[in-house]
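Visitor: Need a 3D model of the following:
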Amino acid sequence: MKKTICANGVRIVHEKMPYTRSVAIGIWVKAGSLDENKAEWGLSHFIEHMLFKGTTNRSAKAIAEQFDRIGGDINAYTSKEMTCFYTTVLDYHAEKAMEILVDMFFHSVFDETEIEKEKSVILDEIASVEDTPDDDVDERLWSVMYPNHPIGRSIGGVKDTLGKFNRKMIDDYMSRLYTPENIVISIAGNYDEKLVDFIESKFGAFSGNAKGIDSISDVQPIFKSGLTTKHKEIEQAHICIGYPGLALNEKRLHDLILLDSIVGGTMSSRLFQEIREEQGLAYSVFSYYSSYTMAGSFVIYGGTSPEQLENMVVTMDRITAQIKSEGVTELELSNAKEQLKATILLGLESTESRMHRNGKNELVLNEHKGIDEVQSIIDSVKITDVNQIAYETFTDKRAISIIAPKSAALPF
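Guide: Here you go, the predicted structure:
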């Protein structure tokens, strides 16, 4: 992988994959829901949508048609820490695709009529999350874990804040955060070096906010224990149990990732085998970890019939208590290591996955570990390391989110 730094500080990371016929390109901006004040809640995500709504040179329809014409995929997403606009195209269409992305990024018109229309679209998107209990229960969990920090807020925002968004708010937000030092362009695939020169010519000259306003997210989030419940007339009861996790730059993060695999990250994990295979208490049960620059979480999720909710939670608690007191086995750790290495290696066989890895690493961590180094780190994790992180993770300090019908007997 190579790195080019433009005169204004915009970084371009590019990795040649000559055996492919595609190129993936992403514009990464260090601006997410963590950077919003209360009045801006949802604005990062709103801007992501608005960049597809037309420029001074192209209508929204023209943007879609031109990408279809070159057979390209274009998409975007917003997270708590970043926004990414990306495309994957055949190698000989790379510069054309980049030209359209540049137009969207620098010349979007943010028409007031389109702003009002998009508010309705995003309200429907928020409603779709609320209509999906396994998504909704997770979003509600974050509001319990980090109630006094933007990291605990949903990315989409809420009706009250969305209703007040306007062109000036968008301009002010982008002036504050869409600055050269916050922008990374990531390329992976069979590209020509002229593409890098083209990107540098387009991104290397603009200037941002010279004042360098501190990010709202500089405030350290503090994990809180708590419980939130929501009654809804649905067939299943859904629960998330959240524990404090680790930040992205923590040296012990791979210890936690391996613990996740053993607890509920795979089909051979303890949660899956005990709750689904042996007891038949749930169809869907798993664990996962989330890590951001300053904080993280370790979460256990399960969805089951209302009458089985208590039995499932008792089993979850018994499994985590057993791991905490007795530790994991050498076989479990060995399997988890091989699973993790395979996930990483197999996941990097596409140009898009390489582009995402490089872009995120540059933007958030400003470092790039080679595959061999990552494998070495995984192999070096000892069983005592995983047992220690389990002991520290599974404590009474936890947050709980439940969505269930009124008929369910809640275990808390």
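
Visitor: CA only for contacts and neighbour counts going forward, please
Guide: Fine.

Visitor: For the stretch 151-300 of the chain, just list every one of the strands.
Guide: Using DSSP state E, counting those that start in this stretch, the strands assigned to the stretch 151-300 of the chain run over residues 183-189, 226-231, 237-244, 284-291, 296-304.

Visitor: CSV for those, including mean neighbour count and distance to Trp28?
Guide: Listed next are the strands of the stretch 151-300 of the chain as CSV, based on neighbours: other CA atoms under 10 Å; distance: least, CA to CA, whole Å:
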stretch, mean neighbour count, distance to Trp28
strand 183-189, 28, 5
strand 226-231, 16, 34
strand 237-244, 26, 27
strand 284-291, 19, 18
strand 296-304, 23, 21
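
Visitor: which residues in the stretch 251-400 of the chain form helices?
Guide: 253-260, 270-271, 309-326, 330-347, 351-360, 371-380, 383-393 (DSSP state H, counting those that start in this stretch).

Visitor: just checking, Ser143 touches Arg153?
Guide: Yes. Using CA atoms under 8 Å, Ser143 is in contact with Arg153, at 5.9 Å.

Visitor: Same drill for those two, tell me which one is more crowded.
Guide: Arg153 (25 against 22; other CA atoms under 10 Å).

Visitor: show me the contacts for that one.
Guide: Contact partners of Arg153, counting by CA atoms under 8 Å, 6 or more residues apart in numbering, are Ser33, Trp41, Glu139, Trp142, Ser143, Pro147.

Visitor: Spell out for me the ChimeraX command that would select the buried members of those.
Guide: Per 16 or more other CA atoms under 10 Å, the buried members of these correspond to this ChimeraX selection:
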select :33,41,139,142,143,147
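
Visitor: In helices only, show me the contacts of Arg153.
Guide: Glu139, Trp142, Ser143 (DSSP state H).

Visitor: give the contact list for the residue nearest to the second one when sequence neighbours are not counted.
Guide: Leaving aside its sequence neighbours, Trp142 sits nearest to Gly152 (CA to CA, 6 or more residues apart in numbering; 4.7 Å). By CA under 8 Å, 6+ apart, the contact list for Gly152 reads Trp142, Ser143, Val144, Met145, Tyr146.

Visitor: Could you also give me the structure for this second sequence? I'd like to compare it with the first:
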Amino acid sequence: MYKFQVKNFPNGLRLLMVPSKESLSFQITTLVNTGADFETKNLNGISHFLEHMCFKGTKKRPTNLDIAKELDRVGGIYNAFTGREYTGYFVRVAKEYQQLAIDIVSDIYLNSQFPEAEIEKERGVIIEEINMYHDDPKSYIDELWIKLLYGNQPAGWSIAGTKTNIHQISRRDFLTYHQQQYRSQSTLIIVSGNFKTREVTNLIQQAFVSIPRGKAKNKIKAKEKQKQPQLIFEKRNIDQTHIILGVRGINIFDQRRYALNVFDSILSGGMSSRLFQLVRGKLGAAYYIDSGIEAKTDTGYWAVISGLDSKRVELILKEILAEWQSFKKIPVSSQEMTKAKEFMMGQMALAFEDVHKIASFYGTQLLLKKKIENYQEYLRKIKQVTSRDVQKLANDLLKPECLNLAMVGPHSTAKQFKKILHI
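Guide: Have a look, this model is predicted:
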């Protein structure tokens, strides 16, 4: 398994290195500990907008085309992403071009100019991105879900922001936010693939020498208050009803996270999982059915997501809730526990053949938790989860006062669905 090394520079910048002599490629990823959860109401969307703008020109590379040409010339893969607690920029190239990759990522991260003309053009791009997700109920249901859970606070706002904000965010706003958040102690550089440690360390130190020292402004912690089941519904004239049914969960520091991962694997780990066999195999009522975990530094949730036969939504919800209820009353068999764990271990083995994926796995831990739990240690903790742990977790989380349902579908009302929200 790939070994890693962490280098702490005097200015507070951190470098995570995950080398692989067998790899033909090199990747640099820059993560900054800022995102949608760090924003104010009038600047909601700025983290994502700024991420777009970092590809629009620097002093050294004045236009987007200048940036793209250099990377396209060597067949590079490059992109960026914005989350709730971090934003990232990455370039992957053949191992021979690692110096170019480092130069470009550091350049767009530190020296973006945010040209006024490009800001005006990119407003239209982001507005269309917002429209795209809004028009797709399978995507839009996520927006309703976080709104239901967290309401009018950063954790409940859209990562893309509002159209009003996108029209109003100014170049001054970008410069201020960039200076405030993109700082040394809040930045982590991850390099993975084929490289020499000492050489890359020197290149990174030189490339990021001008990064502003200090730490970014902290996020506003989510406030959670729920005493009864909640539902949010939006009527649309579509064939399916898209749902997210779930509960408030746990944060990334909670030791119950291992039991939650096993619980989730039992429910949705492959085509033989309980959810797939119930909703698709037995009822034939959905094409996609899945569950997932969202865990942040301050909060989290666990939820089922599906697109259902609109005529049978009530029946399917009752069946899913009954399945949940069984976890509270009936211990999971040793055979099913073993199957769920082996599914997880097999999936991780397949994913972590890619050095860049394991580097990302380690990097997000280091950025948010300030330490790394390696692959072997994580699997050891998973193996230690017992049926009793899963049952206790189910009783801790699957409570009526934690239950939430988001829906988009053709129903005239959703009152009948709220009545069945009990476990």
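
Visitor: follow-up on the earlier one: return the most buried member of the helices of the stretch 251-400 of the first structure.
Guide: helix 270-271 (a mean of 25; mean count of other CA atoms under 10 Å).

Visitor: Gly163 of the first structure pairs with which position in the second structure?
Guide: Using TM-score structural alignment, the partner of Gly163 of the first structure in the second structure is His167.

Visitor: Count the residues that sit near its match.
Guide: When neighbours are counted by other CA under 10 Å, His167 of the second structure comes out with 14.

Visitor: That one reaches Val125, doesn't it?
Guide: No. At 11.4 Å, His167 of the second structure does not count as touching Val125 under the criterion of CA under 8 Å.

Visitor: Give the equivalent position in the first structure for Ala406 of the second structure.
Guide: By TM-score structural alignment, Ala406 of the second structure lines up with Ser401.

Visitor: does its match sit in a helix, a strand or a coil?
Guide: strand (DSSP: H, G, I helix; E, B strand; the rest coil).

Visitor: Let me see the ranges of the helices in the stretch 1-150 of the first structure.
Guide: According to DSSP H, counting those that start in this stretch, the helices that the stretch 1-150 of the first structure contains are 43-50, 60-69, 94-107, 112-130, 133-145.

Visitor: would TSV of those with distance to Arg357 of the first structure be doable?
Guide: Listed next are the helices of the stretch 1-150 of the first structure as TSV, based on distance: least, CA to CA, whole Å:
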stretch	distance to Arg357 of the first structure
helix 43-50	20
helix 60-69	24
helix 94-107	19
helix 112-130	27
helix 133-145	24
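
Visitor: and of the ones you listed, who's closest to Thr229 of the first structure?
Guide: Closest of the helices of the stretch 1-150 of the first structure to Thr229 of the first structure is helix 133-145, at 8.9 Å (criterion: CA to CA).

Visitor: now that closest one: which residue numbers in the second structure?
Guide: Using TM-score structural alignment, helix 133-145 of the first structure pairs with 137-149 in the second structure.

Visitor: Just give me the mean distance for the matching stretch relative to the first structure.
Guide: The superposed stretch 137-149 of the second structure is, by mean CA distance after the TM-score superposition for the first structure, a mean 1.1 Å from where its aligned residues fall in the first structure.

Visitor: Contacts for that stretch next, please.
Guide: Here stretch 137-149 of the second structure has contacts from 133-134, 155-158, 224, 230-232, 242-244, 248, 307, 404-408, using CA under 8 Å, 6+ apart.

Visitor: Kindly state which residue of the first structure is aligned to Thr364 of the second structure.
Guide: Checking TM-score structural alignment: Thr364 of the second structure goes with Lys360.

Visitor: ok, so what distance separates its match from Leu248 of the first structure?
Guide: Counting by CA to CA, to the nearest Å, the separation of Lys360 of the first structure from Leu248 of the first structure is 11 Å.

Visitor: go on, Met169 of the first structure?
Guide: Distance from Met169 of the first structure to Leu248 of the first structure, by CA to CA: 30 Å.

Visitor: Which one's more surrounded, those two?
Guide: Leu248 (18 against 14).

Visitor: Identify the residue of the second structure aligned to that one.
Guide: Match for Leu248 of the first structure (TM-score structural alignment): Ile252.

Visitor: Isn't Lys223 of the second structure up against Tyr150?
Guide: Yes. Under the criterion of CA under 8 Å, Lys223 of the second structure makes contact with Tyr150 at 7.3 Å.

Visitor: The most centrally placed residue in the first structure: what's it in contact with?
Guide: The residue lying closest to the centre of the first structure (CA atoms, centre = their mean) is Ser79, at 5.0 Å. By CA under 8 Å, 6+ apart, the contact set of Ser79 of the first structure is Gly32, Ser33, Ile155.

Visitor: Could you check what's spatially nearest to the aligned residue in the first structure for Pro10 of the second structure, not counting adjacent residues?
Guide: By TM-score structural alignment, Pro10 of the second structure lines up with Ala7 in the first structure. With CA to CA, 6+ apart as the criterion, Ala7 of the first structure has its nearest non-adjacent residue at 5.8 Å, and that residue is Gly204.

Visitor: Repeat that for Gln99 of the second structure.
Guide: In space, Gln99 of the second structure is closest to Leu203, 7.4 Å off (CA to CA, 6+ apart).
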